[in-house]
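Undergrad: Predicted model and sequence below, questions to follow.
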Amino acid sequence: MALYNLSEFLSLLPPGSRLLGLDPGSKRIGVALSDVGLRIASPYTTLQRTKMKFNAVEIGEIAVREGVGGLIIGLPLDGEQTLGPRAQAARDWAHGLSDLLGLPVAMVDESYSTAETHERLIEAGVSRARRAEIVDKLAAAEILQRALDALQA
């Protein structure tokens, strides 16, 4: 399947479906889930990054179990908001995942989502060990919430 802009993406979603937000990193994939009203993103889980086909199975199982109709994937734009090597790798990964799962994908700028999440956790006094456990799914929720807010605008 193709990657869509948010307005096209919204028209492809089955009524009553939820969105899955993904923050793919080099070692882990943060996962977040929307409500059925597409207004609130919640952290869901963190997956270990492995081969695409194995991650696709895990993500597909979550999508079926939770009634997901589409994926929002973080796009790591560089400081000048352009597509660098990391962003191109993320786009390639998103295309592959969409093809394997048959779900539409929209990509959202993830700039600073992980850094901002880390900063908030430090300010909240969360231990380093606990931050490592939860930062990826919280960053995925931040990315998904950005998309949900844009869809409501």
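TA: That came through, no problem.
Undergrad: make it CA atoms for all contacts and neighbour counts henceforth
TA: Fine.
Undergrad: what's the helix or strand hosting Ala129 packed up against?
TA: Per DSSP states H and E, Ala129 falls inside helix 128-152. Where contact means 3 or more C-alpha pairs under 8 Å, 6 or more residues apart in numbering; DSSP states H and E, helix 128-152 is packed against helix 6-12, strand 18-24, strand 28-34, strand 41-48, strand 68-75, strand 105-109, helix 113-123.
Undergrad: In addition, the following structure is provided for comparison:
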Amino acid sequence: MTGITENPCGTILAFDFGKKRIGVAIGDSMLQLAHPLVTIDNTVTEQCFAAIAKLIEAWQPVLLVVGLPTHDDGREHELTRLCRRFARRLTGRFGLEIVLIDERYTSITASVALKELGVRGKKQKPMLDQMAAQQILQSFFDDNHAVT
């Protein structure tokens, strides 16, 4: 889980990890555009990873990007540790390279984007995590900065 050594060509999946839900976005390394894909329930680990396995089988990604949550000042917290564990599990189960991306403020900016589209309050819940994943992946495309 380090910075990528070369630019992979193909589909990339990105994840916005949360204890209850994981947002997933998809993009192509050539187009460098991210799109929200789906939100996965993360309350039952095996069901969560089964859903991820189906996505990986269907989309055949060349790389996985995982948003790494931290405090505003960059300090790590409990969710940071859980997210790193999630990323290690992805590597172990699927054998794909993982890149960790700073995800500070992605949920806030995703919420603002949804409000601009007229989606407010509880109606945002099903889409918020996948929109945050989209922002994580777009950040990867725009900056290609990974954290370790």
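TA: Happy to help now that I have it. As the structure is a prediction and not an experimental result, all values here were calculated from the model.
Undergrad: Tell me how far the helix holding Ala129 of structure 1 lies from the chain's centre.
TA: Relative to its chain's centre, helix 128-152 of structure 1 lies at 8 Å (C-alpha atoms, centre = their mean, to the nearest Å).
Undergrad: got it, and stretch 41-61 of structure 2?
TA: Worked out by C-alpha atoms, centre = their mean, stretch 41-61 of structure 2 lies 13 Å from the chain centre.
Undergrad: before we move on, back to that, what's the most buried one of the helices and strands packed on helix 128-152 of structure 1?
TA: strand 18-24 (a mean of 28; mean count of other C-alpha atoms under 10 Å).
Undergrad: Which residue range of structure 2 does that strand align onto?
TA: Aligned by TM-score structural alignment, strand 18-24 of structure 1 corresponds to residues 11-17 of structure 2.
Undergrad: before we move on, back to that, which residues does the helix holding Ala129 of structure 1 contact?
TA: 6-7, 10, 20-23, 28-34, 38-46, 72-74, 108-110, 113-114, 117-118, 121 (C-alpha atoms under 8 Å, 6 or more residues apart in numbering).
Undergrad: same thing with stretch 25-37 of structure 1?
TA: Residues outside stretch 25-37 of structure 1 that contact it (C-alpha under 8 Å, 6+ apart): 16-24, 40-50, 135-141, 144.
Undergrad: Give me the distance between the two termini of that stretch.
TA: In stretch 25-37 of structure 1, first residue to last residue: 28 Å (C-alpha to C-alpha, to the nearest Å).
Undergrad: same deal with stretch 62-79 of structure 2?
TA: With C-alpha to C-alpha, one end of stretch 62-79 of structure 2 sits 26 Å from the other.
Undergrad: Please tell me which residues of structure 1 it aligns onto.
TA: Using TM-score structural alignment, stretch 62-79 of structure 2 pairs with 69-86 in structure 1.
Undergrad: and the most centrally placed residue in structure 1, what does it touch?
TA: The centre of structure 1 sits closest to Leu22, judged by C-alpha atoms, centre = their mean, with a distance of 2.0 Å. Shown in contact with Leu22 of structure 1 (C-alpha under 8 Å, 6+ apart): 29-32, 71-74, 140, 143-144.
Undergrad: mind checking what Gln134 of structure 2 lines up with in structure 1?
TA: Checking TM-score structural alignment: Gln134 of structure 2 goes with Ala141.
Undergrad: Okay, that match and Ala129 of structure 1: tell me how far apart.
TA: With C-alpha to C-alpha as the criterion, Ala141 of structure 1 and Ala129 of structure 1 are 20 Å apart.
Undergrad: Check Ala140 of structure 1 too.
TA: 19 Å.
Undergrad: what's the answer for Gly60 of structure 1, then?
TA: Relative to Ala129 of structure 1, and taking C-alpha to C-alpha, Gly60 of structure 1 is found at 29 Å.
Undergrad: What of Val68 of structure 1?
TA: Taking C-alpha to C-alpha, one finds Val68 of structure 1 at 31 Å from Ala129 of structure 1.
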